[in-house]
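>>> Pasting the sequence and the predicted coordinates here, then a few questions.
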Amino acid sequence: MADEPCISRSDHATLKRHAFTILVIEDNPDLRGFIREGLGHFNVIEAADGEQGLLMVGEHLPDLIISDVLMPGKNGFELCRIVKAEEATSHIPVLLLTALGAVEHQRAGVDCGADDYMVKPFNLNILVGKVSNILTARARYREMLLKGVSEPGDESRVVKNAFIEQAEQLILRHLAQTGFGVEDLGRALHMSRSTLYRKISSFTGVSPVEFVRRVRLRKSCELLKQRPDLSIGEVA
């Protein structure tokens, strides 16, 4: 029996709290199935080439992409470069798989923005371990970020990415406009409602509606602490 990937109990518990989706892009159906089975405790979606993979990235906004490099049409380097260049998908980690083991090819993977790189043939348990490490770190960041959004005083301890920072600032800038909601936020960020939903939920684990509510609530709590003479109705 093959060794199980080494995942600590705390990491396993962290991963269970989040419904992560992994996109596997591989033109070899047998290898694609092999990877899917190894990642059975995650939600795995599949694409047979780079073109189909890009369509699925836009449609599903997965939490992690595992992609072959040598594929018909767009190769893994091109796919990774496109994913990392788009605002809506730039946050998605990309792990490249390839038979190209030369240093210059690994450097090409780094240059296109890949977060990790594995040379074929690879050990499935090591792949699963890498995936678990990436997603555990993402889950913990998501939990810290959500705590910073929700609780007064905690936001200073969280390093936020530019997108979440921009979204928060837009909400706070329109705090006096009670009608400012998800549609307005999407327009200000130049994103469709569906893209905004996937992007915010990917970072925070909550919907844009809940995200806006928590940012407003946190600011209201801060104002009440600063101005105890105000009523809840005056800061709501």
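Arrived safely. Since the model is a prediction, treat every value here as computed from it, not as a measurement.
>>> switch to C-alpha atoms for all contacts and neighbour counts from now on
OK.
>>> ok now the helix ranked longest in the chain, how far from the chain's centre?
Longest helix of the chain, by residue count under DSSP state H: helix 124-150. Its chain's average C-alpha position is 9 Å from that of helix 124-150, according to Cα atoms, centre = their mean, to the nearest Å.
>>> Name the residues of it that come out as buried.
124-125, 127-132, 134-136, 138-139, 141-150 (16 or more other Cα atoms under 10 Å).
>>> Can you list the helices and strands that whatever helix or strand residue 59 lives in packs against?
Using DSSP states H and E, residue 59 falls within helix 50-60. For helix 50-60, the contact count by 3 or more Cα pairs under 8 Å, 6 or more residues apart in numbering; DSSP states H and E identifies strand 21-25, strand 43-47, helix 76-85 as packing neighbours.
>>> As CSV, these with mean neighbour count and distance to residue 170 would be great.
Shown next, in CSV, are those (neighbours: other Cα atoms under 10 Å; distance: least, Cα to Cα, whole Å):
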stretch, mean neighbour count, distance to residue 170
strand 21-25, 23, 29
strand 43-47, 18, 33
helix 76-85, 20, 23
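>>> In a markdown table, list the ones you listed along with distance to residue 176.
Shown next, in a markdown table, are the helices and strands packed on helix 50-60 (distance: least, Cα to Cα, whole Å):
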| stretch | distance to residue 176 |
| --- | --- |
| strand 21-25 | 37 |
| strand 43-47 | 40 |
| helix 76-85 | 34 |
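>>> So what's the gap between stretch 171-183 and the chain middle?
25 Å.
>>> Can you get me a residue count around residue 41?
12 (other Cα atoms under 10 Å).
>>> Please identify which helix or strand holds it.
Per DSSP H and E, there is no helix or strand for residue 41.
>>> From residue 15, how far out is it?
For residue 41, the distance to residue 15 (Cα to Cα, to the nearest Å) stands at 10 Å.
>>> another structure for you, compare them:
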Amino acid sequence: MLRLVNQILDFRKIENRKMKLLLERTDVIILLERVMDNFRLIAEEKHIDFRLHSQTDNISGWIDQDKFEKVMFNLISNAFKYTPDHKSIAVWVSVKDETLVLSVKDEGIGIDLKKQQSLFQRFETLVRYNILQPSSGIGLSLVRELVELHQGSIEVNSQPDVGSEFLVTLPLSHRAYEGKENTEFIVNDSLSTEQQEAAEACPDTCTEVDDQEKELVSVLIVEDNSELRTFLYDILSETYKVIEATNGQEGLQQAVQYMPDFVISDIMMPMMDGLDMVKAIKCNRDICHIPIILLSAKSSLDDRISGLEQGIDDYVTKPFSSTYLKARIKSLLNQRKQLQELYLKQWSERKLGHSIPVVPIEPPQPEIVCFDELFMQQVMEVMEKQMDNSELTVDRFAQELAMGRTVFYQKLKAIIGLSPVDFIREMRIKRAKQLMESGEYNVSSVAYMTGFNDPKYFSKCFKKQFGMSPSEYGKERKQND
């Protein structure tokens, strides 16, 4: 009864286009043997010769394990239902041109030719051939739906009183699912690392980013399992610039050298594990801002807490959906963008709110300040000092901070979302607005006080920012006052 209810629910999902394929790299032989184990006892009771025939001991491909089991269980169950005692049932499996070919062949009562034509229609049964074996008439119909959902096919060859053969073909490669809806790829590194074959790319139809994001966003993948690392590269490389590392030590070196926009790392790795790498990254002032996602089969609460205490941004447990991982990355990047805007606003208001620095009478109390906060304090101090310097360059700015140009550029962009050139212009325009609000300076004076050599260019930048020229802004302020 439970199987019947589940089959009806599956039909409803298929009809409403809500049935989703969860494709996973699977050893088909092992999965077939697991299904066949359910019938060993009845085979012994009925003295049926029940065997699996395969050309190889290992066949690997992308399939939905649950739906594959339902297909094979139904076909084998029907074979036992209509095969007399002391006969044989054979399951054959082979591969042809990246296609899995499955055959369930029995020496049963067979099926009339006219009946074969409607066999896969819903509520069609062979009950009149065997009244002792009740049937709902939806098993084979569901089998066909599930096979076609896998982009496969099913056919039957049968002769009455001789036997029947159900032939199923399924694609093993990911390419059969390109552009298909309701398809997810479940990533797991449980396959033996001796099987170091190149993992195949998997498409994703759910996550899109604009062209600008494709050019700018880079990801560092740190994973010692080469198959999983290649798989991650394939699913992310169409959207992001991907850098690879095989262990935590190499990952740390790559993070320092390339300063990626975010890091995806395994935990259990040789030489340096993921948590130690995270700790080293968060202690490095140049790269401590980089968001990190950890992947691990360790899913206990203590492991999650340990990762979060090290400063990671997200924790994804294996096995996981590639669509889910992409969604988490996109969400994380969106959160970073919002934080950048908030951080820029807070620092702009904090420093530029005081055109005349206030010198405290007493030295401040010592504080523990994170690297990013300290970095922004130093940036704003340099900006304040160089506000009227029209010769200020990015190289000079970086020198004032005792940093390399590339590190300065990438770190500032990661924290506030602006390049150094855009940041300097933003700060100068905001200072110009403050000076115009005071009503004490004309347009030319404000331009020179904020590092603009050309008042016309200053007016153009001001209008672009606030929608009106400096003189118009000044007049409006006077009218409001």
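Received it, and whenever you're ready, just let me know what you need. Not measured: the values here are computed from a predicted model.
>>> Now compute the TM-score of the two chains, please.
Here the superposed chains carry a TM-score of 0.81, computed using TM-score structural alignment, normalised by the length of structure 1; 224 aligned residues with a Cα RMSD of 2.9 Å.
>>> Show me what residue 134 of structure 1 aligns to in structure 2.
Residue 134 of structure 1 maps onto residue 332 of structure 2 when the alignment is built from TM-score structural alignment.
>>> can you pull the contacts of that match?
By Cα atoms under 8 Å, 6 or more residues apart in numbering, the contact list for residue 332 of structure 2 reads residue 313.
>>> Please report how far it lies from residue 338 of structure 2.
10 Å.
>>> Contacts only, for residue 269 of structure 2.
Residue 269 of structure 2 neighbours (Cα under 8 Å, 6+ apart): 223-224, 247-248.
>>> which non-adjacent residue is nearest the equivalent of residue 244 of structure 2 over in structure 1?
Matched across to structure 1, residue 244 of structure 2 falls on residue 46, judged by TM-score structural alignment. Spatial nearest neighbour of residue 46 of structure 1, excluding adjacent residues (Cα to Cα, 6 or more residues apart in numbering): residue 24 at 4.9 Å.
>>> aligned partner of the one you found in structure 2?
So residue 24 of structure 1 corresponds to residue 221, using TM-score structural alignment.
>>> doesn't residue 231 make contact with that match?
No - here residue 221 of structure 2 does not reach residue 231: they are 10.6 Å apart, not a contact under Cα atoms under 8 Å.
>>> doesn't residue 52 of structure 2 fall inside a strand?
Yes - Residue 52 of structure 2 sits within a strand when classified using DSSP: H, G, I helix; E, B strand; the rest coil.
>>> What is the burial count for it?
Neighbour number of residue 52 of structure 2 under other Cα under 10 Å is 15.
>>> Now for it: which residues touch it?
With contact taken as Cα under 8 Å, 6+ apart, residue 52 of structure 2 is in contact with 33, 90-93.
>>> and if you look at residue 198 of structure 1?
60-61.
>>> Just give me the match in structure 2 for it.
Using TM-score structural alignment, residue 198 of structure 1 lines up with residue 410 in structure 2.
>>> For its match, what is the enclosing helix or strand?
Using DSSP H and E, residue 410 of structure 2 falls in helix 405-416.
>>> With structure 1 overlaid, how far apart is that helix on average?
On superposition with structure 1, the mean distance recorded for helix 405-416 of structure 2 (mean Cα distance after the TM-score superposition for structure 1) is 1.8 Å.
>>> what about that helix, distance to the chain center?
Worked out by Cα atoms, centre = their mean, helix 405-416 of structure 2 lies 25 Å from the chain centre.
>>> What is the neighbour count of residue 401 of structure 2?
Residue 401 of structure 2: 15 neighbours (other Cα under 10 Å).
>>> my bad, should have said residue 305 of structure 2
By other Cα under 10 Å, neighbour count at residue 305 of structure 2 equals 12.
>>> which residue in structure 1 lines up with it?
So residue 305 of structure 2 corresponds to residue 107, using TM-score structural alignment.
>>> That match: which element?
Assigned by DSSP H and E, residue 107 of structure 1 falls in helix 103-111.
>>> Likewise for residue 77 of structure 2?
helix 65-81.
>>> corresponding residues in structure 1 for that helix?
Going by TM-score structural alignment, helix 65-81 of structure 2 sits over no part of structure 1.
>>> Wait, residue 219 of structure 2 touches residue 243, no?
Yes - taking contacts as Cα under 8 Å, residue 219 of structure 2 lies within contact range of residue 243: 6.1 Å.
>>> got the contact list for residue 215 of structure 1?
Residue 215 of structure 1 touches 149-150, 168, 171-172, counting by Cα under 8 Å, 6+ apart.
>>> and if you look at residue 471 of structure 2?
So residue 471 of structure 2 contacts residue 443 (Cα under 8 Å, 6+ apart).
>>> go on, residue 230 of structure 1?
residue 224.
>>> which residue lines up with it in structure 2?
Using TM-score structural alignment, residue 230 of structure 1 pairs with residue 442 in structure 2.
>>> Tell me the secondary structure at residue 65 of structure 1.
strand.
>>> mind checking what it lines up with in structure 2?
Under the alignment (TM-score structural alignment), residue 65 of structure 1 pairs with residue 263 of structure 2.
>>> Check the gap between that match and residue 292 of structure 2 for me.
5 Å.
>>> how far away is the counterpart of residue 86 of structure 1 in structure 2 from residue 259 of structure 2?
Residue 86 of structure 1 maps onto residue 284 in structure 2, with residues paired by TM-score structural alignment. According to Cα to Cα, residue 284 of structure 2 stands 11 Å off from residue 259 of structure 2.
>>> ok so, going back, count of residues packed around the match of residue 86 of structure 1?
Around residue 284 of structure 2 there are 13 residues (other Cα under 10 Å).
>>> and it, what is it in contact with?
Taking Cα under 8 Å, 6+ apart as the test, residue 284 of structure 2 contacts no residue whatsoever.
>>> didn't residue 89 of structure 1 look like it was pressed against residue 61?
Yes - using Cα under 8 Å as the test, residue 89 of structure 1 is close enough to residue 61 to be in contact (6.8 Å).
>>> Between these two, which contacts overlap?
What both residue 89 of structure 1 and residue 61 touch, as defined by Cα under 8 Å, 6+ apart, is the set residue 199.
>>> Have a look at the two and say which one is more surrounded.
Neighbour count, other Cα under 10 Å: between residue 89 of structure 1 and residue 61, residue 61 has more, with 22 against 19.
>>> excluding its backbone neighbours, what's nearest that one?
In space, residue 61 of structure 1 is closest to residue 198, 6.4 Å off (Cα to Cα, 6+ apart).
>>> for residue 254 of structure 2, same thing?
That would be residue 245: by Cα to Cα, 6+ apart, it lies 7.2 Å from residue 254 of structure 2.
>>> Many thanks, I have nothing further to ask.
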